[in-house]
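Colleague: can't give you the sequence, but here's the structure:
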């Protein structure tokens, strides 16, 4: 009887200990993501260094539901490709994925502009936009053998607060149900109108969104480490429960730059078990500025260790 009582007490103690320890188990992630193709600087997948010890996502930028650069007009969910298809073709997607088993490739929809015009989210209705989007994006995803989708609308014509979350939420839901994608992300930044749309989406469909590519490079140039940490805490609270990735712009022109403390901030977050991944805007700039992709290498090395 005494042995059974001792066994019971010991078992309860172990279970309590495991429950107590569970909140501080590691939530760091070895995920690196980089946007590519939007600026037509002849960058190729093979130009970007890939560390084999991390998860690596290329994000093709952008597919947009507009007609063309020469005569831009919204198409209500009928997406066309606006990335550098000469250098980032379906065969090149297959090649980079075959060469690197840790690489996945996604597409981003929306973006800032089409040529010299802003790219607005302009659905005619939720049902028609979702239907058109599923049809047009399915064709692109299958053609390019893509793995995921990123949502990066930055300008909004429709003021109805329910339209954006329902359009995007239903799109992601159907694409996952149909096995078209294995992950989805959103790319908000700190602007009242932008945040109102993405937070409404998060409130209703956050369980379907795997990553929050928050554009921390949208903050002022000269952002310091302390400010960055405060911004990260605020956005982690806004997207509560989400994997908020940190980010920088490769030429250091905005936000907390790699030269001024970005990696110090990453190390702090890693120590706090809050480094869910790093993403970069963008490979085109890294190549055009002759940066040698050094910051990409440094990011991946930090994630791998």
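Modeller: Done, it's in. Nothing here was measured: the structure is a model prediction, and the numbers come from that model.
Colleague: going forward, measure contacts and count neighbours with C-alpha atoms only.
Modeller: Noted.
Colleague: what's near enough to touch the spatially most central residue of the chain?
Modeller: Compute the mean C-alpha point of the chain, and by Cα atoms, centre = their mean the closest residue is residue 213, 3.7 Å away. Under the criterion of Cα atoms under 8 Å, 6 or more residues apart in numbering, the contact partners of residue 213 comprise 185, 186, 187, 188, 244, 245, 246, 247, 279.
Colleague: So which of the residues you listed wins on neighbours?
Modeller: Taking other Cα atoms under 10 Å as the neighbour criterion, residue 244 ranks highest of the contacts of residue 213 with 28 neighbours.
Colleague: If we ignore the residues flanking it in sequence, what's nearest that one?
Modeller: Once its chain neighbours are removed from consideration, residue 244 has its nearest residue in residue 212; the separation is 4.7 Å (Cα to Cα, 6 or more residues apart in numbering).
Colleague: ok so the one you found is a strand residue?
Modeller: Yes: assessed by DSSP: H, G, I helix; E, B strand; the rest coil, residue 212 belongs to a strand.
Colleague: In the stretch 201-305 of the chain, mark out all the helices, start to finish.
Modeller: Per DSSP state H, counting those that start in this stretch, the stretch 201-305 of the chain has helices spanning 225-238, 262-271, 283-288, 294-304. These are given in chain order.
Colleague: Dump those to TSV, plus mean neighbour count and distance to residue 163.
Modeller: What follows is the helices of the stretch 201-305 of the chain, written out as TSV (neighbours: other Cα atoms under 10 Å; distance: least, Cα to Cα, whole Å):
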stretch	mean neighbour count	distance to residue 163
helix 225-238	15	20
helix 262-271	18	35
helix 283-288	21	32
helix 294-304	18	36
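Colleague: Just send these back as CSV, with distance to residue 155 too.
Modeller: Listed next are those as CSV, based on distance: least, Cα to Cα, whole Å:
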stretch, distance to residue 155
helix 225-238, 20
helix 262-271, 28
helix 283-288, 23
helix 294-304, 29
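Colleague: another structure for you, compare them:
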């Protein structure tokens, strides 16, 4: 009689450890490709950009900004407006690309670098009013455009890190909880003030953030492959447990460029099971060279991801 009991005990232990192991996020590669679009108003359309059927493809509309010229004294009160090229990137064009390409999702990015001739600041008057305004204004835009996600790309701050963390964290939590979005990402870069804000957000709400669109192109132009790998590992440890994506800027103005070894670095990350995806800033600039590096990026991601 003892033997079956022992077997049952072993079975339970094996089952426990198997399920426990499954919950530990094993490093893995992904076939995710993301591209920002619409900030530079040079008539780029979704249909211009090549989409490989074997990747998961996210367009990120740039930008929705909480800049409300009618309000006084604070124009950054959570009332978001669309600041991308709506003539070429309209709700009907979102519907069209998604119906043609079943692997495409579309998100919008919040903030960006500048608005109205000055920096786009994160400067809420209170957490509660900002979150309330942001939830209602963004829900309206997201539903009108039939979008799946939001990306957080604030780069200038008048509020402290805890206020930023609470506002953005509660926004993501509410939009996900309401079923308005299924995907959330953040887009930090290696600047002390920027990192303080995003790491505070990550600490409190990282479990709700699906991807870290780290702006590796904000490092110096002429970054080498080994430097890029070091930067990638450093940021992956800061955003611990996060899916940090590799990135390049298509005008070649910074970071490790596709011409100088970006794909070599990606192959290396892939061999180490660390390539969670690639994103590009931006389709607007890539239009000039026929999106050659978008094609290359997606081809790399599509192979045995």
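Modeller: Thanks, I have the structure now. Only a predicted model underlies this, so the values are computations on that prediction, with no experimental measurement involved.
Colleague: if we can go back for a sec, what's the closest of the contacts of residue 213 of structure 1 to residue 226 of structure 1?
Modeller: Distance from residue 226 of structure 1 was checked for each of the contacts of residue 213 of structure 1 by Cα to Cα. The minimum falls on residue 246, at 14.1 Å.
Colleague: Identify the residues contacting the equivalent of residue 295 of structure 1 over in structure 2.
Modeller: With TM-score structural alignment as the matching criterion, the partner of residue 295 of structure 1 in structure 2 is residue 293. Residues touching residue 293 of structure 2, when contacts are defined by Cα under 8 Å, 6+ apart, comprise 250, 258.
Colleague: Read off where the helix or strand where residue 96 of structure 2 lies ends up in structure 1.
Modeller: Secondary structure here is read from DSSP states H and E; on that basis residue 96 of structure 2 sits in helix 91-100. Equivalent residues of helix 91-100 of structure 2 are located at 90-99 in structure 1, counting by TM-score structural alignment.
Colleague: contact partners of that stretch?
Modeller: The list of residues contacting stretch 90-99 of structure 1 from outside it, by Cα under 8 Å, 6+ apart, reads 45, 46, 103, 104, 105, 143, 144, 145.
Colleague: which of the residues in that stretch are buried?
Modeller: Going by neighbour count (16 or more other Cα atoms under 10 Å), the buried part of stretch 90-99 of structure 1 is 90, 92, 93, 96, 97.
Colleague: which one of those residues sits closest to residue 199 of structure 1?
Modeller: For those, the minimum distance to residue 199 of structure 1 (Cα to Cα) is 32.2 Å, reached by residue 93.
Colleague: on that earlier part again, would you mind getting the angle between the helix or strand that the helix holding residue 96 of structure 2 is followed by and helix 91-100?
Modeller: Beyond helix 91-100 of structure 2 on the C-terminal side, the first helix or strand identified by DSSP H and E is strand 104-112. Taking axes from the mean of the first three to the mean of the last three Cα atoms, to 10 degrees, strand 104-112 of structure 2 and helix 91-100 form an angle of 140 degrees between their directions.
Colleague: surely residue 63 of structure 1 meets residue 80?
Modeller: Yes: with contact defined as Cα atoms under 8 Å, residue 63 of structure 1 reaches residue 80; the gap is 5.5 Å.
Colleague: Looking at the two, which is more packed in?
Modeller: Here residue 63 of structure 1 and residue 80 are compared on neighbour count by other Cα under 10 Å; more neighbours surround residue 63, at 21 against 18.
Colleague: roughly how far apart are the more buried one and residue 1 of structure 1?
Modeller: 70 Å (Cα to Cα, to the nearest Å).
Colleague: now residue 224 of structure 1
Modeller: When Cα to Cα is applied, the distance between residue 224 of structure 1 and residue 1 of structure 1 equals 63 Å.
Colleague: who's more crowded, those two?
Modeller: When residue 224 of structure 1 and residue 1 are compared for neighbours, residue 224 comes out ahead with 16 against 6, by other Cα under 10 Å.
Colleague: Verify the contact between that one and residue 261 for me.
Modeller: Yes: using Cα under 8 Å, residue 224 of structure 1 is in contact with residue 261, at 7.0 Å.
Colleague: Quick check: which element contains residue 190 of structure 2?
Modeller: Here residue 190 of structure 2 sits in a region with no helix or strand, counting by DSSP H and E.
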